[in-house]
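Enquirer: Need a 3D model of the sequence below.
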Amino acid sequence: MPEPATLAAFTTLRLGGPAGRLIEAATEAETLRALRSGGDQLILAGGSNVVVADEGFPGTVVLLRERGLRAEERDGAVRLTVAAGHPWDDVVATAVSNGWSGIESLSGIPGSAGATPIQNVGAYGQEVAETIVSVRAYDRARDEVVTIPAAECGFAYRTSVFKHNSRHVVLAVTFRLSASARSTPIAYAELARSLGVEQGATAPLEEVRATVLKLRAGKGMVLDPADPDTYSVGSFFTNPVVPAPDFERVRALAADLGPMPSWPAGGEIKLSAAWLIERAGFTKGYGSPGRGVALSGKHTLALTNRGSGSAAALLDLAREIRAGVVERFGVTLHPEPVLVNCAL
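Expert: Below is the predicted model of the structure:
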């Protein structure tokens, strides 16, 4: 394991240098006290969607450690409020075991509940924007705790008003789930096939969760201390969304590579970053042993620390992949994780 003195100890990549100061906050009061202490601050909880520079972060790192869930069930609906530091997969497991549907396809995603609205976390046809009612946050500009309704969160594909903006710090999230032992309609083709149902059908919550966990594990997307393929931030690049003319141009360039995955996305077309990466020549496991970083051996969208890597080497690999995809297809990939004290 990384040295506790470095931020590598608090990230799923196991990369990152020292913090100028480290504060662990186990309650909302402790969190607010830390946030009001001033200076440059970095907020961390699960550390699953962040790349921290080898030089670390010279300011104060606040570790959100508050946990807790509160559920109110009425008229077939459940309002579930979760503290920001609560592990996300525990939230999903709790919902599934209680027969609350709406987030079952988000099983196995590492990190904390508080990170989910920031990234508008999504997978296998679900995203948290579909179930979030409101976000409780500390507003730095007003120096007060506010409740932000979902309509004001600016949710879009893997983003929100909270991403790349330090004004608000998420303290808790309230979700609206359905009191049902069956899932929401299965929208993702791979998941539907694995469950043996048609797209748009439903399935028992427990079966959906077990199937998603199996699919994610097969791609190295479930944390496993014994498996370096999981020392990652999950998907490093977002799936690019392009206008229809660009889609036709890319499809023509890829005509000799077989069917190109694509999905409608609000009048534009979403492409598969993993498909583009692999067809640009970066196959599973691609990397240099001397650098200590490589693409996952299970999924080309995950850049991994093989145990002896550095943030600098990981970013070099990301730049190489991004440049290769631009050269082959003319599409620029954008990083999904937050980059701290470093840039791509």
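Enquirer: hey, let's count contacts and neighbours off CA atoms from now on
Expert: Noted.
Enquirer: Would you map the strands across the stretch 201-344 of the chain?
Expert: For the stretch 201-344 of the chain, the strands defined by DSSP state E, counting those that start in this stretch occupy 241-242, 262-265, 268-271, 287-288, 293-295, 303-305, 338-340.
Enquirer: List of residues touching the third one?
Expert: Where contact means Cα atoms under 8 Å, 6 or more residues apart in numbering, the residues beyond strand 268-271 that reach it are N239, P240, V241, V242, P243, A244, F247, M260, P261, S262, W263, P264.
Enquirer: again, only using 10 Å
Expert: The contact list for strand 268-271, computed with Cα atoms under 10 Å, 6 or more residues apart in numbering, reads 238-248, 250, 260-265, 331.
Enquirer: Following the longest strand along the chain in sequence, what is the next regular element?
Expert: In the chain, assigned by DSSP state E, the strand with the most residues is strand 168-179. Moving toward the C-terminus from strand 168-179, the next helix or strand (DSSP states H and E) is helix 189-195.
Enquirer: what's that following helix packed up against?
Expert: helix 205-218 (3 or more Cα pairs under 10 Å, 6 or more residues apart in numbering; DSSP states H and E).
Enquirer: What subset of the contacts of strand 268-271 is buried?
Expert: Taking 16 or more other Cα atoms under 10 Å as the criterion, what is buried in the contacts of strand 268-271 is T238, N239, P240, V241, V242, D246, F247, V250, V331.
Enquirer: What's the separation between the first one and A203?
Expert: Pointing back at T238 there. Distance, T238 to A203, using Cα to Cα, to the nearest Å: 28 Å.
Enquirer: can you check L339 too?
Expert: L339 sits at a distance of 38 Å from A203 (criterion: Cα to Cα).
Enquirer: I'd like the structure of this one too, to check against the first:
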Amino acid sequence: MAVERVDMGGYTLIENAPLLTRNTLRVNARAKLLAEVRDASKLPELLDFPALRTGQLLVLGEGSNILLTGDIDGTVLAMETRGVHVEQDGEIARIAVAAGERWDDFVRWTLGQGFAGLENLILIPGTVGAAPIQNIGAYGTEVAEFIESVEAWDRIERRVVTLDRTACAFAYRDSLFKHEPDRFIVTAVRFALPRQHALRMDYAGIREELERIGVSNPAPFHVAEAVVHLRTRKLPDPAVIGNAGSFFKNPIVDAAQGETLKRAFPELVAWPGKDTRWKLSAAWLIETAGFKGMRKGDAGISNRHALVLVNHGKASGQELWAFAQHVIEGVHARFGVQLEPEPMVIGPR
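Expert: Sure thing, here's the model as predicted:
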């Protein structure tokens, strides 16, 4: 099928656009229209097109947190804006970052500037604009802690709005933006990053990795280095095999269910919370249920990490979702625990 491109100044429109290289699970889907936005001020003009006013609109970053189960019979909007603006306020830097900046590039930049806080979130794929939507987290840190506000285009009020941390309603892998996906288009994120911050090293082997690389007095960049080593060893590279990182959320259960499971399965990996609820390790549940390394056709679970759904070659989105459902059903049958996908599943189920 022919692909038509039209440069509109500030954004480019592409008809019948292939999305294979725009999602890290490497699903071979297409979009009826793709809009690549380089200038956020052009959003009102772009969104006034009749096809965008009434049709489906999917905002896409690097596609590292989605599973496409079919073609998009509407518009995919890719924010490709760039820019980082810093305001120093004593020991706190307030940094406004355009939505299209790559997350990992930004984290590495903050470390190079001597800012702390984001070191545990290094090597997470995606864009800055996607970070607050998912409230990305890793190795004991969530991005919400360091977000001061989010700037977005409000499609209902048709204006730019600034939402502070409270208004963003951040929760575990959740936010206002996930609950109102058709309303807000994130255009920039404002961070408040300190120069001094207590390092988080008690999660998933960070201290052991620091010891392994010979660091006894760690700084933020040392913690980042340890996390890079851990992630590289444990998680498959999307450039090598299609995946969207952790596909399943760690389930939250009440204390009674957590204690019952712990009695039945003493090796259960779980973290009792402050509010009497327990967070269970989805990776442990999946591996114990026998799914780590399993595959059906080109869809499967990584043999390196049980949380990671992988595309070994040409699995369709429907095939990947069917395999994920197989895992969810198997874990529920074994443990009575319902797993949920972490990425957004877009299309028919």
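Enquirer: Tell me the counterpart residues of whichever helix in the first structure runs longest in the second structure, please.
Expert: Assignment by DSSP state H gives helix 311-329 as the longest helix of the first structure. Using TM-score structural alignment, the residues of the second structure aligned to helix 311-329 of the first structure are 317-335.
Enquirer: Give me the mean deviation of that stretch from the first structure.
Expert: Its aligned residues in the first structure lie a mean 0.7 Å from stretch 317-335 of the second structure after superposition (mean Cα distance after the TM-score superposition for the first structure).
Enquirer: Just the buried positions in that stretch, please.
Expert: 317-325, 327-328, 330-332.
Enquirer: JSON lines please, covering the residues you listed and showing distance to L19 of the second structure.
Expert: JSON lines is the format used below for those (distance: Cα to Cα, whole Å):
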{"residue": "G317", "distance to L19 of the second structure": "12"}
{"residue": "Q318", "distance to L19 of the second structure": "15"}
{"residue": "E319", "distance to L19 of the second structure": "17"}
{"residue": "L320", "distance to L19 of the second structure": "16"}
{"residue": "W321", "distance to L19 of the second structure": "17"}
{"residue": "A322", "distance to L19 of the second structure": "20"}
{"residue": "F323", "distance to L19 of the second structure": "21"}
{"residue": "A324", "distance to L19 of the second structure": "21"}
{"residue": "Q325", "distance to L19 of the second structure": "23"}
{"residue": "V327", "distance to L19 of the second structure": "26"}
{"residue": "I328", "distance to L19 of the second structure": "27"}
{"residue": "G330", "distance to L19 of the second structure": "31"}
{"residue": "V331", "distance to L19 of the second structure": "31"}
{"residue": "H332", "distance to L19 of the second structure": "33"}
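Enquirer: Among the residues you listed, which one lies nearest to D237 of the second structure?
Expert: Nearest to D237 of the second structure among those is L320, at 17.6 Å by Cα to Cα.
Enquirer: That closest one against G70, yeah?
Expert: No - taking Cα atoms under 10 Å as the definition, L320 of the second structure is not a contact partner of G70, at 11.3 Å.
Enquirer: Overlap in contacts, the two.
Expert: Between them, L320 of the second structure and G70 share the contacting residues V27, judged by Cα under 10 Å, 6+ apart.
Enquirer: need the helices for the first structure, in chain order.
Expert: Using DSSP H, helices in the first structure cover 28-35, 88-98, 115-119, 189-195, 205-218, 244-253, 273-279, 311-329.
Enquirer: Quick check: which of those helices is nearest to N165 of the first structure?
Expert: So among these, helix 115-119 is nearest, using Cα to Cα, at 9.6 Å.
Enquirer: Which neighbouring elements make contact with the closest one?
Expert: Here helix 115-119 of the first structure touches strand 126-127, strand 132-139, strand 168-179, going by 3+ Cα pairs under 10 Å, 6+ apart.
Enquirer: Tabulate those strands (JSON lines), appending distance to Y188 of the first structure and mean neighbour count.
Expert: Formatted as JSON lines, those follow (distance: least, Cα to Cα, whole Å; neighbours: other Cα atoms under 10 Å):
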{"stretch": "strand 126-127", "distance to Y188 of the first structure": "8", "mean neighbour count": "22"}
{"stretch": "strand 132-139", "distance to Y188 of the first structure": "20", "mean neighbour count": "21"}
{"stretch": "strand 168-179", "distance to Y188 of the first structure": "19", "mean neighbour count": "23"}
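Enquirer: Identify whichever of these lies nearest to K298 of the first structure.
Expert: K298 of the first structure lies closest to strand 126-127 among these, at 22.4 Å (Cα to Cα).
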